[in-house]
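Novice: okay, here's the prediction I keep looking at, along with the sequence it came from:
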Amino acid sequence: MHIGELARRTGVSVRALRYYEEQGLLVPARAANGYREYTKAAVDVVGCIQLLYAAGLSSTKVAEVLPAACRDAEGVVLSGELTGELETVRARLIGEIEERQASLRLLDEVMAAACWDGVTLQEENPLPHVGLRMGLTGLAAEPG
């Protein structure tokens, strides 16, 4: 498939795909006319690249990790330094996930403590919700 088709299938711009090629992350074959030709596997590779970038890795780190991430990972050895960096990224992502889960719990509590009138949320109880405050601060709600 040509670069435009790969862009369409992956939702990644042609410019980004060319950048991936410049960085050595994506290696298309070249047709006699000079056009890039990608295999179906390139769709998965682009997906891996996107996920690694979303995790906060630099192009250099993506290039180091990519063979283990979405290609034939057998026999791929990651250095101790890189493994340590990936553990740090993983810990950061877990923290972000936990923060998002706390946000979801908060929204669930707010919605459970309120009734929907079709336009705005109206609190059933004018006092601060004890569970809500405990979840945010670890402190019980103070009356009044």
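Specialist: Yep, it's here.

Novice: contacts and neighbour counts: CA atoms only from here.
Specialist: OK.

Novice: tell me the centre residue of this protein?
Specialist: residue 54 (4.4 Å; CA atoms, centre = their mean).

Novice: can you pull out the helices in this structure?
Specialist: 3-10, 14-22, 41-54, 59-70, 80-112, 130-137 (DSSP state H).

Novice: same list (those helices) but as a markdown table, adding distance to residue 33.
Specialist: What follows is the helices of the chain, written out as a markdown table (distance: least, CA to CA, whole Å):
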| stretch | distance to residue 33 |
| --- | --- |
| helix 3-10 | 14 |
| helix 14-22 | 17 |
| helix 41-54 | 20 |
| helix 59-70 | 28 |
| helix 80-112 | 39 |
| helix 130-137 | 61 |
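
Novice: out of those helices, nearest to residue 121?
Specialist: helix 80-112 (7.9 Å; CA to CA).

Novice: adding another structure so you can compare the two:
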Amino acid sequence: MRISEVSEQTGVTPRLLRYYEEQGLLVPDRDSSGYRDYTATDAEVARRIRQLLDAGLSTASIRTVLPCLTERAGRLAPICEETIADLKREQERIEESIEALTTSRDAIATVIAAGTV
């Protein structure tokens, strides 16, 4: 598949697909003339990368997490066991951010409500 086809299927721009490749997150094959040749698996990986970025993970974290998203012979890769602790810390950080944002939102709503009386 060409980069334009993967972009259309995944909603990830060609520019971002190239960036994912630069970051070592996506490794498409190359044809004899040097053009990228994406597979259906590459498209799925691109979708996962986008989801993880949207969730707030850095590309460095994603590079570690990606192998954990695929089971091998019914078991997760050994590196995944180490990664789980990192992901739990990241999850806690995100939850703390959500709580702080919720508190800020509620404070703003209180001020707005007081001003409209």
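Specialist: Structure's in. What do you need? Not measured: the values here are computed from a predicted model.

Novice: care to give me the TM-score?
Specialist: Here the superposed chains carry a TM-score of 0.71, computed using TM-score structural alignment, normalised by the length of structure 2; 102 aligned residues with a CA RMSD of 2.7 Å.

Novice: nearest to residue 31 of structure 1, out of the helices of structure 1?
Specialist: helix 3-10 (12.1 Å).

Novice: list the contacts of the closest one.
Specialist: Contacting residues not belonging to helix 3-10 of structure 1 are listed as 12-14, 17, 36-38, 42-43, 46-47 [CA atoms under 8 Å, 6 or more residues apart in numbering].

Novice: again with stretch 83-101 of structure 2
Specialist: So stretch 83-101 of structure 2 is contacted by 64-65 (CA under 8 Å, 6+ apart).

Novice: ok, now stretch 45-64 of structure 1?
Specialist: 10, 23-26, 66, 69-71, 78, 89, 93.

Novice: and with 10 Å instead?
Specialist: Stretch 45-64 of structure 1 is contacted from outside by 6-7, 9-12, 16-17, 19-20, 23-26, 42, 44, 65-67, 69-71, 77-79, 82, 85-86, 89-90, 92-93, using CA atoms under 10 Å, 6 or more residues apart in numbering.

Novice: ok, now stretch 25-42 of structure 2?
Specialist: Applying CA under 10 Å, 6+ apart, the set of residues contacting stretch 25-42 of structure 2 is 1-3, 5-6, 9, 17-21, 43, 45-49, 59-60, 62-64, 66.

Novice: how far off centre is that stretch?
Specialist: 20 Å (CA atoms, centre = their mean, to the nearest Å).

Novice: cool, and stretch 72-90 of structure 1?
Specialist: 18 Å.

Novice: list the buried residues in it.
Specialist: residue 86 (16 or more other CA atoms under 10 Å).

Novice: and it, end to end?
Specialist: 22 Å (CA to CA, to the nearest Å).

Novice: from residue 52 of structure 1, how far off is residue 89 of structure 1?
Specialist: 10 Å.

Novice: re the thing from before, are any of the contacts of helix 3-10 of structure 1 buried, and which?
Specialist: 17, 36-38, 42-43, 46.

Novice: closest one of these to residue 109 of structure 1?
Specialist: Out of these, the member with the shortest distance to residue 109 of structure 1 (by CA to CA) is residue 46, at 38.5 Å.

Novice: roughly how far does that closest one sit from residue 28 of structure 1?
Specialist: Relative to residue 28 of structure 1, and taking CA to CA, residue 46 of structure 1 is found at 12 Å.

Novice: same deal with residue 115 of structure 1?
Specialist: 56 Å.

Novice: neighbour count: those two, which is higher?
Specialist: Set residue 115 of structure 1 next to residue 28 and count neighbours by other CA atoms under 10 Å: residue 28 wins out with 17 against 13.

Novice: kindly provide the distance from the more buried one to residue 132 of structure 1.
Specialist: For residue 28 of structure 1, the distance to residue 132 of structure 1 - CA to CA - is 53 Å.

Novice: could you do residue 12 of structure 1 as well?
Specialist: 40 Å.
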